[in-house]
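1. Kindly return the folded structure for what I paste below:
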Amino acid sequence: MVGLLAAVFRLFGVQRANDVFIDEVTYADIARQIADGHMPSILGTPFFLHPPGSYALNAVVIRVLGLGGHSMDLALQLRWVNSVLGVMTAVVCFLLVRRLAGVGPAALAGVMLASDPFVLRMDGRLMMETPAGLAVLLGWLLMLLALHRPAGRSRLWLEISAGLVFGVAIVMKDMTAVFTVVPLLAAVAWRRTVPLHTALRVLACSLVPYLLYLCLIAASGLFGEFMDQKSVGVLRMVGAVQMTGFNSVHSVSLTDRLIDLSSRFGTSYLLLGLSMVAGVVAAMSPLAGRRLVGLFSVFTGFVGVYSVFFGAAEEQFGYCVVLAGLVSTPVAAVMVLKWRPRLRG
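-> Model (predicted):
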């Protein structure tokens, strides 16, 4: 039912979506290049600022469905891919929260994700965040399944699967390493939430997709160009170089923009703000699964806060923060109600 609701919203939303964002046209053109068997490039220069995972996925769709036309036409057609992935994300969110807090909180989280206006806008655009966000949540769901299994072959396969899915997320957008690998390593130290051997196996598998990508670049003789562009990308992420986002354009006030859009995205802003708070509460749980998701929410929320004040404050950075808030907030609410039953009303 959550998936059906998400599909209905996206079915109508993608046809009434916002104007084409400039990055969508660029990403559609890169996907076409990969579909034609070429390395990603912009104006004849190899493009390594972002990894090619999401572009490769769209390239497969282009080849299978025989899509074509102008880059803008192609972007509008490929928006449907993200809409389908957004439906899958809502279902994975429901399954994840159900394991942590029960069916009721999971249904609430799933409905909120299915209908959240900010998420709907992102799922209705050809952006990297939707496929990357799905991979992040799916990886954490597999991690929870692994933690509840005794040592053995089935747990090992779940750990390998979780690592590979985390790796897919990273090869779609490398910033997701902060939403996957970093919380996983922190979980080893925080009250031994994840056993060290489990974390190492998952970490090793998460490196595989990106290492394959690096091998392809090295074989093409473009590793130096890759390092140059990636170093600029890291400097942009930490805010040392301000090229995009609200912090780079001082004539545009982020506060004024948030106020202008509060009537449309006010609930989304609430979820953004709750991500770190709910994550801290969940990280205090006696249950390992809740602590793990709490750490995921804490680090994801920290990236959002840091980007607003110091980094590249771009709108799309909030996508995974909303996902983390939707996963951790129901868990935190259940915990608070257990501690303070009088708050249930």
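2. Going by C-alpha atoms from here, please, whenever you check contacts or count neighbours.
-> OK.
3. quick one: contacts for the residue positioned nearest the centre of the chain?
-> In the chain, the residue lying closest to the centroid (Cα atoms, centre = their mean) is Gly133, at 2.5 Å. By Cα atoms under 8 Å, 6 or more residues apart in numbering, the residues touching Gly133 are Thr89, Ala169, Tyr319, Cys320, Leu323.
4. Next: Met127.
-> Asp23, Glu24, Tyr27, Asn82.
5. Alongside the first, I'd like the structure of this one:
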Amino acid sequence: MVWPVAATTGVDAAPADVVPGAPQRRQAAVTALLAIGLFAVALVARLLGISRTYELFLDEVTYAALTQSVSEGRGVLLHGELFFLHPPGWFVSTGLAFRGQLADERLDQVAMALRPVNAVLGSITVALTVLVLRRLTDRKAIPLLIGVALALDPFLVKFDSRFLLESQAMVLTTGAVLVLARAPRSSQGARRQGIAAGVLMAGAILTKEPYALITALPVAVMALVGAPPGRRVLVPAMVTTVAVYATYLGSLAARDELSLWWTAKTSGFSRLIGVSQETGFNAPGSPSLASRITELVEQFAGTYLLLAAGGVTLGVLVVRGWASARYWSRSTVLLGVRAAEPARVVAVAWAASSYTYVAYAVLLGTLEEQAFYMVVAPTALCLCVIATTRTSASRTSGPNPARAFAVLLTAMVVANGLSWVVLHQRTDDGYAQLRDFLDDEVPDGSRISVTEETAQFTLPDYDVGNWTSLAELRENQVQYVLVAEALVQRGYGSARPGFLADVERIGDPVFEREVPTLGRLVLLDVQGATR
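-> As a prediction, the model looks like this:
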């Protein structure tokens, strides 16, 4: 099948990797300097204040426990049981890299020690995105502005500054996009290109399986309709991805663990499609997405602007490609980009699959904050596609979209830079401050009631329980009660909102801090009322 071309679409400049001779070497040098420079900017933005700017998160200590288990040679275990909710890729790769170095450490300390790994991976993602951008255009300004915006993006920095799955999944996904974003030069080269992309896609899926929806799924659709870079690349990519994941399943079957995997995956799938709403913004009793957007608009203004602009530009490309289709199968017109430019096809396919996944999660599925992490980098590529694309009319008399997008990107850079400065002037490390106080003032083994899950992982040397009524406190002779007021108010804790007021009537605050994530974090001595 001949790939349909959107008749009204043109490109201002050829991709950098097709410029011959000495100019090609200069372009390559410029590209390398951009990527290295923006990697450095992104890394500094993520490493500065990494332990004090972002509060410890429950998922971090869970993943730290799994990584510690691998590091000690015990396998992927959580509380002594095999863990299959997520694939083992992140825990195995990090655990083996730090083999024998994480033993006997508290889980909060492990999570904090491993945060720089995510910072490095997130910074590599920024550099890889810049390399893809340079395959979309030989201009310098737009890749530079997009790269700086991503390097400072407060939403990306937040996730890349915590020990979470997303950083590894996204760096592998972006690597696959970079590999696919060029035309093969020979049949043998096409196979190698496809196999490399397939290994990277499989790595992303073995880190977090929903990433299959923005890697394997769009590549499968592109292979089906014959999209660039062509089936010679896309089919080997899909075969490799399936083969790697099948090898993983074979290893589970050989250890008689496939039934455990199936139970975990069916439960996870029901959550993914929204049949089971246990967590996230759509779960009963949880804060709504709208309320969180409103609450965080000052912090993430640049991110919101990027995602909104990306959604609009993606819609424009869809409509343009649909309207200009020459063949009956309009669905095979991949968003109005030219057949000669696989970088544009791959970039927009990535953006389309990412937005589709998030749109479903918003409307019907389990929607958690990390879903939006998937969209930021592909959105940036989508903006570059339309910023460097001009219709036949605009090439002669209309406005240049690149100038408008340069203004938009400059606004994003300014917003992200201001947000980064404001965020890094605050301290958001309530649990770390609590540990310092406990080490000095509260004897090991003291009985403490906690009202949310994260705190228990920071207190392994104390007798911790979830006692959240006055009767339970007295019955169990609790000595201290720890309450994170903001988490209780948002419904994330196990205590009812009035519990803190009840405890304050019978106890004395011995530790109190006001921090952004936890709100008022207070430890109360209740021994006088429970003994």
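6. Shared with the second structure, which of the contacts of Gly133 of the first structure?
-> Among the contacts of Gly133 of the first structure, the contacts conserved in the second structure (both residues aligned by TM-score structural alignment, their matches' Cα atoms under 8 Å) are Thr89, Ala169, Cys320.
7. Skip the chain neighbours and tell me the closest residue to the last one.
-> Here the nearest residue to Cys320 of the first structure in space, its sequence neighbours aside, is Gly133; by Cα to Cα, 6 or more residues apart in numbering that works out to 5.8 Å.
8. What's the match for the one you found in the second structure?
-> Taking TM-score structural alignment, Gly133 of the first structure has Met170 as its aligned residue in the second structure.
9. same check, this time on Arg236 of the first structure
-> Using TM-score structural alignment, Arg236 of the first structure sits opposite Arg271 in the second structure.
10. Could you give the number of residues near that match?
-> As a burial measure, Arg271 of the second structure scores 18 neighbours (other Cα atoms under 10 Å).
11. mean offset of the strand or helix carrying it relative to the first structure (after superposition)
-> Assigned by DSSP states H and E, Arg271 of the second structure belongs to helix 258-272. Its aligned residues in the first structure lie a mean 0.6 Å from helix 258-272 of the second structure after superposition (mean Cα distance after the TM-score superposition for the first structure).
12. if we can go back for a sec, and the match of Arg236 of the first structure, how far is that from Ser167 of the second structure?
-> 22 Å (Cα to Cα, to the nearest Å).
13. where along the second structure do the strands fall?
-> 10-11, 77-78, 81-82, 389-390, 447-450, 463-465, 480-484, 508-515, 519-525 (DSSP state E).
14. hmm, who's touching the first one?
-> Among residues not part of strand 10-11 of the second structure, those counted as contacts by Cα under 8 Å, 6+ apart are Arg338, Thr388, Thr389, Arg390, Thr391, Ser392.
15. again, only this time at 7 Å
-> For strand 10-11 of the second structure, the surrounding residues in contact (Cα atoms under 7 Å, 6 or more residues apart in numbering) are Thr388, Thr389, Arg390, Thr391, Ser392.
16. do the last one as well
-> The list of residues contacting strand 519-525 of the second structure from outside it, by Cα under 7 Å, 6+ apart, reads 430, 479-486, 507-514.
17. switch to 6 Å and redo it
-> 480-486, 507-514 (Cα atoms under 6 Å, 6 or more residues apart in numbering).
18. got it, and the longest one?
-> For strand 508-515 of the second structure, contacts defined as Cα under 6 Å, 6+ apart pick out Asp428, Arg520, Leu521, Val522, Leu523, Leu524, Asp525.
19. Among the residues you listed, which one sits closest to Ala243 of the second structure?
-> The closest of the contacts of strand 508-515 of the second structure to Ala243 of the second structure turns out to be Asp428 (Cα to Cα; 43.7 Å).
20. what's the neighbour count on the closest residue to Leu67 of the first structure other than its chain neighbours?
-> Leaving out its chain neighbours, the residue that sits closest to Leu67 of the first structure by Cα to Cα, 6+ apart is Leu74, at 7.0 Å. The local packing of Leu74 of the first structure (other Cα under 10 Å) involves 21 other residues.
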